[in-house]
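Colleague: curious how this folds, go ahead:
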Amino acid sequence: MKQAVYKQGAGGFGLVELMIALVIGLLLSAVAIQVFLSSKNTYRLQDSIARLQENGRFAIHYLSTDIRMAGYMGCGRIDSSSVNIVADDFSQSEFNNQTLVSGAENVAAGNAWGAAPGTDVIVIRRGSPASARLAGNLANSNANIQLHDNSLGIIPNDVLFLSDCVSTDIFRATNVSQGGGKVAIAHAQGVNSSPHLSKAYGMDAELMMFERVSFFVRETNGRRALFVHRQIGERTGSAAAVPVELVDGVEDMQLEYGVDNTANNLADVYVTASSIADWSSVVSVRLNLLLHGSDATATSGPGMTQAITFNDAAAASDGRLRQAFSTVIALRNRLP
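Modeller: So this is what the prediction gives:
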């Protein structure tokens, strides 16, 4: 009977083979970790880009919608219809061709809006986008205004526009009452210089609330955001509106105004607010925004640094992704 013959060293593996296997394993693990980290950085960067662009689009849309409507007063225009102001504490200078749009450039600390120093502010004045039709013709110029409902939310002392395509009256409501299926808006003397409007309006007239809308960048809790202060009806005290944050991460806002020097309703030159002598010649606004992402490490990885210039200055390099947005907004009520 034959016996099995075993050779020494034929089973298992040696120290050298073990070390080689360990090195290969470590290399494969390092490659896998690097791929994972790279994918994670790419995802974080793409997510930051998507959020940044979404915020930028929203900010541009919101600003454009309001700025475009500066000077809105229904179907009439301030340069082609008569405006009669009887509201007390509401001067002719509050709503005229010079004040439909105005702005402040590179505001200092402690400004009236609480805006971040070095940023710009824009203020527009207009009638509210929402309006109400009269429920009947006015019997005379001092008659109460009759509406089907109070969907505008009018309260006493609100500054209101009553306008058709020919005339506009600006007055304060003295009383809001309901009866007989209608809402009556009184405009008596006391908060008005006269109880009489310029004429007895017909059912084709629109009733709107006066709005002063301010946009600015404010710093809160160590970060900056775009704010809007929408003052409706000149309300004060507990009824007054407060500034509202619109878009987080808006680091800077710079504005230029298109000035028409040739009376053709087209911008001949774009200048900053401090260079404008006649605001009635402004026909458009060039809006420039700088936004940063919320991720403080989005551009801190290897080869992910970002250099961006805004308003002729280098933006901060703190690991956050930044992007500049720009658009030109035409003022509809200054177009031919």
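Colleague: alpha carbons only for contacts and neighbour counts from here, please
Modeller: OK.
Colleague: tell me which residue lies nearest the centroid of this structure.
Modeller: residue 63 (3.7 Å; Cα atoms, centre = their mean).
Colleague: can I take it that it is in a helix?
Modeller: Yes. Assigned with DSSP: H, G, I helix; E, B strand; the rest coil, residue 63 falls within a helix.
Colleague: quick check: nearest residue in space to it, chain neighbours excluded?
Modeller: Sequence neighbours aside, residue 215 is the residue nearest to residue 63 in space, at 7.8 Å (criterion: Cα to Cα, 6 or more residues apart in numbering).
Colleague: helix, strand, or coil at the one you found?
Modeller: The assignment at residue 215 comes out as strand when based on three-state DSSP.
Colleague: what's near enough to touch it?
Modeller: For residue 215, the contacting residues are 63, 121-123, 226-229, by Cα atoms under 8 Å, 6 or more residues apart in numbering.
Colleague: in helices only, show me those.
Modeller: residue 63 (DSSP state H).
Colleague: by neighbours, which of the contacts of residue 215 wins?
Modeller: Highest neighbour count within the contacts of residue 215, by other Cα atoms under 10 Å: residue 226, with 24 neighbours.
Colleague: nearest spatial neighbour of that one, skipping sequence neighbours?
Modeller: Nearest residue to residue 226 in three dimensions, chain neighbours excluded: residue 217, at 4.6 Å (Cα to Cα, 6+ apart).
Colleague: one more, for comparison:
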Amino acid sequence: MKNLSKQSGISLVELMISITIGLILMTGVVQLFLSSRATFSTQQGLARVQETGRLAVEFLAEDIRMAGYMGCMSKKLNFTNTLNDSDTVAFDFEIGIEGLDNVGATVDDGYPDNIIQGTDVLVVRGANGNGIGVTRNNESGQLFAENSGVAATCDDKEASFSGLCENDILVVSDCQKARVFQATNLTATGGAVEINIVHSKDGSAEPGNNVASWGGNSSKDPDEKFGPDSQIIKMNTMVYYIANGTSGIPSLFRSVNGSAGQELLEGVQNLQITYGRDTNSDKVPDDYQTATEVGTAWEEVTSVRLELLVQSTEDNVLEDPQPYTFNGATENSPGDRRLRQVFINTVGIRSRLP
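Modeller: Modelled structure (predicted):
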């Protein structure tokens, strides 16, 4: 039989010492966890800010480079816009690039109405996508082009051939002249190896054509003829602007051909733009000006300088508020603990540079 009098447990002092040591160890673990979490949140916020800034610059730069592009005839030496409402923001293809400077409380007609005050707006117009070749001389109200067999995503009631849809805004160019029009009807013809593109004054089309007949093959005017050396490409008007996104924070939006704006990138807080003007016709920018300073001289713009302010999508990723300098002004009290970074890039318009 064991002698129970020789067995003993932990004393109160030993228990208190053990608890104290455990608390000290737990405090260290918690501090390490909190420090690691804060570092992770900061690094994650920085990575997202940098990725957002990079993508925003790429989106804008890709369209800016192609501003005013109309196939091989991109100098507008002989350009005709046959659309109705050709002086509106969505369809004024005479102007390849333009913008608004520091939007006020009332936005100009034709622009989205939810643009954040004090930000800039960029409008880029031009042809993009794959072109299709004209197969024979046009007739007065129609063009004939190759049927590539590629379908596009169209509305249920619209036909699609060679990546085009009925009611698309198109440009036909032969390096000497270009004409913008709306395709009101697409059909396969010539044994399905080519398509017939009609450009009638169809009242159901938006905006529709104000000229249905070009004269075409029967005309003696060479400006009315587009033969097998011509190309047809889809035209688009892109409007880039800053508005509050679905999460409630500023984001970069894009509207195409007057459609509802699409949220591209969350966290783009501000966009400021200056335009490089060539005032002596040497194809080199002489000065960078705001949209207000450019006025109506958009044909002199050969490059665009972008300045974007990107913020982290989450608050409290920094220990203290982060002062920042943007567009020449310093903000010392941003009112939050978001991470911010400024991205600056200058992009040339290919058709206007040497």
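Colleague: about what we covered before: separation between the aligned residue in the second structure for the residue nearest to residue 63 of the first structure and residue 124 of the second structure?
Modeller: For residue 215 of the first structure, the aligned residue in the second structure is residue 240 (criterion: TM-score structural alignment). Residue 240 of the second structure sits 8 Å away from residue 124 of the second structure, going by Cα to Cα, to the nearest Å.
Colleague: what does residue 185 of the second structure give?
Modeller: Residue 185 of the second structure sits 27 Å away from residue 124 of the second structure, taking Cα to Cα as the criterion.
Colleague: who's more crowded, the two?
Modeller: A count of neighbours by other Cα under 10 Å puts residue 124 above the other of residue 185 of the second structure and residue 124, at 25 against 20.
Colleague: which residues touch the more buried one?
Modeller: Residues counted as contacts of residue 124 of the second structure (Cα under 8 Å, 6+ apart) are 63-64, 67-68, 96-98, 237-239.
Colleague: with residue 58 of the second structure instead?
Modeller: So residue 58 of the second structure contacts nothing (Cα under 8 Å, 6+ apart).
Colleague: how far away is the residue mapped onto residue 86 of the second structure from the first structure from residue 293 of the first structure?
Modeller: The equivalent of residue 86 of the second structure in the first structure is residue 90 (alignment by TM-score structural alignment). For residue 90 of the first structure, the distance to residue 293 of the first structure (Cα to Cα) stands at 42 Å.
Colleague: over to residue 277 of the first structure?
Modeller: From residue 277 of the first structure across to residue 293 of the first structure, the span is 37 Å (Cα to Cα).
Colleague: what does residue 19 of the first structure give?
Modeller: From residue 19 of the first structure to residue 293 of the first structure the distance is 46 Å (Cα to Cα).
Colleague: those strands in the stretch 151-300 of the second structure, which residues are they?
Modeller: With strands called from DSSP state E, counting those that start in this stretch, the stretch 151-300 of the second structure shows them at 160-161, 164-165, 169-173, 178-182, 185-189, 194-198, 231-244, 250-256, 262-266, 268-277, 287-289.
Colleague: tell me, how many residues neighbour the residue mapped onto residue 318 of the first structure from the second structure?
Modeller: Here residue 318 of the first structure is matched to residue 336 in the second structure, going by TM-score structural alignment. Residue 336 of the second structure has 14 neighbours, counted by other Cα under 10 Å.
Colleague: repeat for residue 127 of the first structure
Modeller: Using other Cα under 10 Å, residue 127 of the first structure has 25 other residues around it.
Colleague: which one's more surrounded, residue 277 and residue 293 of the first structure?
Modeller: Per other Cα under 10 Å, whichever of residue 277 of the first structure and residue 293 has more neighbours is residue 293, with 25 against 9.
Colleague: ok, that one touching residue 319?
Modeller: No. Between residue 293 of the first structure and residue 319 no contact is recorded; they are 9.4 Å apart, counting by Cα atoms under 8 Å.
Colleague: against residue 147 of the second structure, how distant is residue 185 of the second structure?
Modeller: Taking Cα to Cα, one finds residue 185 of the second structure at 14 Å from residue 147 of the second structure.
Colleague: hmm, back to that, relative to residue 111 of the second structure, which of the strands of the stretch 151-300 of the second structure is closest?
Modeller: strand 231-244 (8.0 Å; Cα to Cα).
Colleague: quick check: angle from that closest one to strand 262-266?
Modeller: Our comparison of strand 231-244 of the second structure with strand 262-266, counting by axes from the mean of the first three to the mean of the last three Cα atoms, to 10 degrees, yields an angle of 60 degrees.
Colleague: just to revisit the earlier point, what's the spacing between the residue nearest to residue 226 of the first structure and residue 70 of the first structure?
Modeller: Applying Cα to Cα to residue 217 of the first structure and residue 70 of the first structure gives a distance of 20 Å.
Colleague: again, but for residue 78 of the first structure
Modeller: Using Cα to Cα, residue 78 of the first structure is found at 11 Å from residue 70 of the first structure.
Colleague: now do residue 231 of the first structure
Modeller: 14 Å.
Colleague: between these two, who's got more neighbours?
Modeller: residue 70 (25 against 18).
Colleague: for whatever residue of the second structure lines up with the more buried one, what are its contacts?
Modeller: In the second structure, the residue matched to residue 70 of the first structure (TM-score structural alignment) is residue 67. By Cα under 8 Å, 6+ apart, the residues touching residue 67 of the second structure are 96-97, 124-126, 349-351.
Colleague: can you do 10 Å?
Modeller: Counting by Cα atoms under 10 Å, 6 or more residues apart in numbering, residue 67 of the second structure touches 61, 74, 93, 95-98, 123-128, 237-238, 302, 348-352.
Colleague: next: residue 170 of the first structure.
Modeller: Per Cα under 10 Å, 6+ apart, neighbours of residue 170 of the first structure: 83-88, 90, 92, 95, 159-163, 192, 197-198, 207-210.
Colleague: apart from its neighbours in sequence, what residue is nearest residue 144 of the second structure?
Modeller: residue 196 (4.9 Å).
Colleague: let me fix that, I meant to ask about residue 151 of the first structure.
Modeller: Excluding the flanking residues, the one nearest residue 151 of the first structure by Cα to Cα, 6+ apart is residue 132, at 7.7 Å.
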